[in-house]
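> just a sequence and a predicted model for now, questions to come.
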Amino acid sequence: MLDNVFSLMRTKYNSLSPTQKNIADYILSSPEKVILYSISDLASQCNTSETTIFRFLKKIGYESYQVFRIKIAQEISQNTTKSIYGEIQQGDNINTLKKKVIKLTTDSITDLNNIIDEKQVSLFVNKIIQAREIILFGVGASNMIAGDAYHKLLQLGFNVRFCSDPHIMNMIATHCQKEDLIVAVSHSGESREIKDAVDFAKKNNATIASITSYPHSALSKKSDIILLSSSRETEYRSDAMISRINQLVIIDLLYVSLVLKLGPRLVENINKSRLAVAKNKT
C-alpha cells in the first residue's frame, strides 16, 4: 500500500467502477468533510450504500473505514497539531496552550446541554434500575470510560459486569438475556469489536444503550438508547480527547440521577462500598 492515501486513490482510479470513481472524486475534493463523517454519512453524500463504500475501501487496500478516515486526517494535518486541536498553532507557548485547551474543553462540556436528550437519560436510568444484569463493553480508549461506569455502578450495588476483551465480549453477549442491559461505549460508533458483541446481544433481545459521538454510526443504529457525547466536529481528533471527557460527564450524570431516584437505598450501598475500600487503606 502506498503511504499517501490520496496518491493511492489516484493510482487506482482507472481500475475503479463508475460508482467507486464517484466516491473517490468526493473524497479527493472534500477530505476535510470526510474525516467528520461516519460511513453512513459518506454513503449518503455519495448517493450510494455503506456496502459500496466498504467495497471501495477494499479495492484501494483498506479493511477498516475508521483506519481510512484516520489516515486522511493525518495526511491533512501534515505534521501539525491541527488534527488534535484545530485552534492551536505550532508556535503557541505553554500559557497559550493552557488557555486554549481549557477553553475547548469547557466549551465542549457546555455543549452537552444542547446535545444530551433528557428523555434518553431517563430511559437509560430506568433500564439500569430494571435490568437483571448490566454489562459494559468498551475497547481502546473507550475501555477506560466503560471502566469508570463499572466502578460507579458497582459502588451503587448494581449487578454489573465489565469487559474489554473482544472474544470474552462476544461470549458474554451470546449468553445474555432479554432482561439484561448492554452498555456499549464507542466514540466513533464504528468499532468492529463493539458492533459484533452488540449483534450477538440483540439476538437475545437484550436492551442496547450506547454512549457515542455520532448519531448516524453503526452502533447508534443498533441501539435502543443513545447518549451523544460530542457535537464539536469542526476537526477530527484521532484520540477523541474532548469526547472522552464528555463521556465521563455523562457517566457522572447517570450516577447522580440514580442516587437521586433511589435515594436512601443507594446511599447505604455507597457507604458500604466506601467502608470496604477503606479496609485497604492505612
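Thanks, I have the structure now. Residues are numbered from 1 along each chain as shown.

> C-alpha only now, for contacts and for neighbours.
Noted.

> residues touching stretch 139-159, excluding its own?
132-134, 136-138, 160-162, 164-166, 184-187, 193-194, 239, 244, 247-248, 251, 255, 266-267, 269-270, 273-274 (CA atoms under 8 Å, 6 or more residues apart in numbering).

> could you rerun that using 6 Å?
Stretch 139-159 is contacted by residues Glu133, Leu136, Gly138, Ser164, Val185, Ser186, Ile251, Leu266, Asn269, Ile270, Ser273 when judged by CA atoms under 6 Å, 6 or more residues apart in numbering.

> what about Thr51, how many residues nearby?
12 (other CA atoms under 10 Å).

> and for Lys279?
Going by other CA under 10 Å, the residues that sit close to Lys279 add up to 8.

> quick one on the thing from earlier: present the contacts of stretch 139-159 as JSON lines; the columns should include secondary structure, neighbour count and distance to Leu57.
Formatted as JSON lines, those follow (DSSP: H, G, I helix; E, B strand; the rest coil; neighbours: other CA atoms under 10 Å; distance: CA to CA, whole Å):
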{"residue": "Glu133", "secondary structure": "coil", "neighbour count": "19", "distance to Leu57": "38"}
{"residue": "Leu136", "secondary structure": "strand", "neighbour count": "24", "distance to Leu57": "31"}
{"residue": "Gly138", "secondary structure": "strand", "neighbour count": "25", "distance to Leu57": "25"}
{"residue": "Ser164", "secondary structure": "coil", "neighbour count": "19", "distance to Leu57": "27"}
{"residue": "Val185", "secondary structure": "strand", "neighbour count": "28", "distance to Leu57": "25"}
{"residue": "Ser186", "secondary structure": "coil", "neighbour count": "31", "distance to Leu57": "22"}
{"residue": "Ile251", "secondary structure": "helix", "neighbour count": "19", "distance to Leu57": "35"}
{"residue": "Leu266", "secondary structure": "helix", "neighbour count": "18", "distance to Leu57": "49"}
{"residue": "Asn269", "secondary structure": "helix", "neighbour count": "16", "distance to Leu57": "50"}
{"residue": "Ile270", "secondary structure": "helix", "neighbour count": "19", "distance to Leu57": "49"}
{"residue": "Ser273", "secondary structure": "helix", "neighbour count": "15", "distance to Leu57": "49"}
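
> ok, structure two:
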Amino acid sequence: MSNVFNWDLGSLSPTQKNIADFIEKNADRLPYLTESDIAAEVPTSIASVSRFWQAVGYANLKDFKHSIRESETITPAKKMKNMFNKIAADDLLCDMLERTAEYLQDTSYNLAREQFDLAVDKMVEAKTIYVFAPGPSEGLGALLQFRLNRFGVRVQTLPQSGHLLFESLVNFTPDDVVVVFSFFKILPETKVILDYAAELPCASIVITDRLVSDLNIQADVVLYTCRGQLWEFHSMVAPTAVVESLVIAIGLRIEHRALANLERLQALRKKYAHVIPK
C-alpha cells in the first residue's frame, strides 16, 4: 500500500497511528484544521495531537503544514474528495450516492495496483484460499467464496472467533493463501491468523480500511478500501467492488478452467431441473 506520508509505524503508539491514519485520509483538509479540530475528529486529546508532531519528526502542526505545501501532497483526487464532503444533499438518496462515489474514488486512488496484482497472483496459485471475514464483513467473505467456487477454486471460510479457529489453522499449508478482512481495529483472531501464516509460511492478504496500520507490516499483501471516516456510517460498497474486481481478475487468469466449471454447473442444473426446479 502506498501512503502519502512516510510513517515509521514501529515508533508510533496506537493513538498516534489513529492520528496518522486521519491525516493520511485528510491531507487536503489539513491546511484548514487546528489541533482542536483534529483531536475532535480522530477522536483523541489535544495533548496527544500536540505530541504527535514531534513523534513523526516535526516541531509542531505549523511545521507539518509547511512540509505539505513544500511536497505538494494535495492531489486533484483529494481535492475532489473534499468537494464531495462539502455537498449539501437535498435528500438521503442523493447524499448516499455522492458519498459512495467518494468512497470508490478514494479506494481507486489509494489502493496500490501492484498490491492488487500480487493478491491475484497468490490467489490463483493457491491450493486452498482460506477467508476470515468477521462481523460486518461476513457477507464479503461469502461473496468471495460463492464466486470463486463457481470457477472451481477451493475456498473455505474460517470461524469468526473462538477455539474453533484453531481447528482450521492446523490445516494451513505453505501452498495456501489466507484472505483476512480487517476493518476499524485489528482483532485478536486476526493477529493469530497472520502470525501463524507468517510462521508456516503461508501467504496472507488483508483487505482493510486503514491506510496506516500494523497490518502493513504483518501481511504479505494489503488492499485498502474506503468505508468512510471512523465516525461515519461505514459503507460496504467499495469493499464489495474490490472483492468483485478480485473475482473477475482471477477469472481472467484461469479463463478456460473457470468457463469449463460454469458449463458443468449449467449441465447439472439442466440434468436435475425436474427434481430441483429453478
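Arrived safely, thanks for sending. The structure displayed is predicted, hence computed values, not measured ones.

> before we move on, back to that, of the contacts of stretch 139-159 of structure 1, which is the nearest to Asn95 of structure 1?
Ile251 (30.6 Å; CA to CA).

> what does the closest one correspond to in structure 2?
Mapped onto structure 2 by TM-score structural alignment, Ile251 of structure 1 lines up with Val243.

> which residues sit in contact with its match?
Contacts of Val243 of structure 2 by CA under 6 Å, 6+ apart: none found.

> returning to that earlier point: reformat the contacts of stretch 139-159 of structure 1 as a markdown table; add distance to Leu42 of structure 1.
Shown next, in a markdown table, are those (distance: CA to CA, whole Å):
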| residue | distance to Leu42 of structure 1 |
| --- | --- |
| Glu133 | 36 |
| Leu136 | 29 |
| Gly138 | 25 |
| Ser164 | 29 |
| Val185 | 22 |
| Ser186 | 19 |
| Ile251 | 30 |
| Leu266 | 45 |
| Asn269 | 47 |
| Ile270 | 46 |
| Ser273 | 47 |
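
> which of those lies closest to Thr207 of structure 1?
Nearest member of these to Thr207 of structure 1, counting by CA to CA, is Glu133, at 10.8 Å.

> what does the closest one align to in structure 2?
So Glu133 of structure 1 corresponds to Thr128, using TM-score structural alignment.

> its match and Ser137 of structure 2: what is the separation?
20 Å (CA to CA, to the nearest Å).

> ok, which stretches of the stretch 1-150 of structure 2 are helices?
14-25, 35-41, 46-55, 61-71, 76-86, 92-110, 113-125, 138-150 (DSSP state H, counting those that start in this stretch).

> just those: most buried one?
helix 14-25 (a mean of 20; mean count of other CA atoms under 10 Å).

> now the angle from that one to helix 46-55?
80 degrees (axes from the mean of the first three to the mean of the last three CA atoms, to 10 degrees).

> which outside residues touch helix 14-25 of structure 2?
By CA under 6 Å, 6+ apart, helix 14-25 of structure 2 touches Leu211, Val212.

> can you do 7 Å?
Val4, Val42, Phe52, Arg210, Leu211, Val212, Ser213 (CA atoms under 7 Å, 6 or more residues apart in numbering).

> just to revisit the earlier point, got TSV for the helices of the stretch 1-150 of structure 2, with distance to Val170 of structure 2 too?
Shown next, in TSV, are the helices of the stretch 1-150 of structure 2 (distance: least, CA to CA, whole Å):
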stretch	distance to Val170 of structure 2
helix 14-25	31
helix 35-41	42
helix 46-55	40
helix 61-71	47
helix 76-86	44
helix 92-110	34
helix 113-125	20
helix 138-150	20
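
> out of these, nearest to Ala198 of structure 2?
Here helix 113-125 is closest among those (CA to CA), at 14.5 Å.

> hang on, the earlier thing: looking at the contacts of stretch 139-159 of structure 1, spot the one nearest Lys71 of structure 1.
Closest to Lys71 of structure 1, out of all of the contacts of stretch 139-159 of structure 1 and judged by CA to CA, is Ser186, at 19.1 Å.

> one step back: now distance to Lys81 of structure 2 too, for the contacts of helix 14-25 of structure 2, in CSV please.
Output for the contacts of helix 14-25 of structure 2, formatted as CSV (distance: CA to CA, whole Å):
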residue, distance to Lys81 of structure 2
Val4, 15
Val42, 18
Phe52, 25
Arg210, 17
Leu211, 16
Val212, 19
Ser213, 22
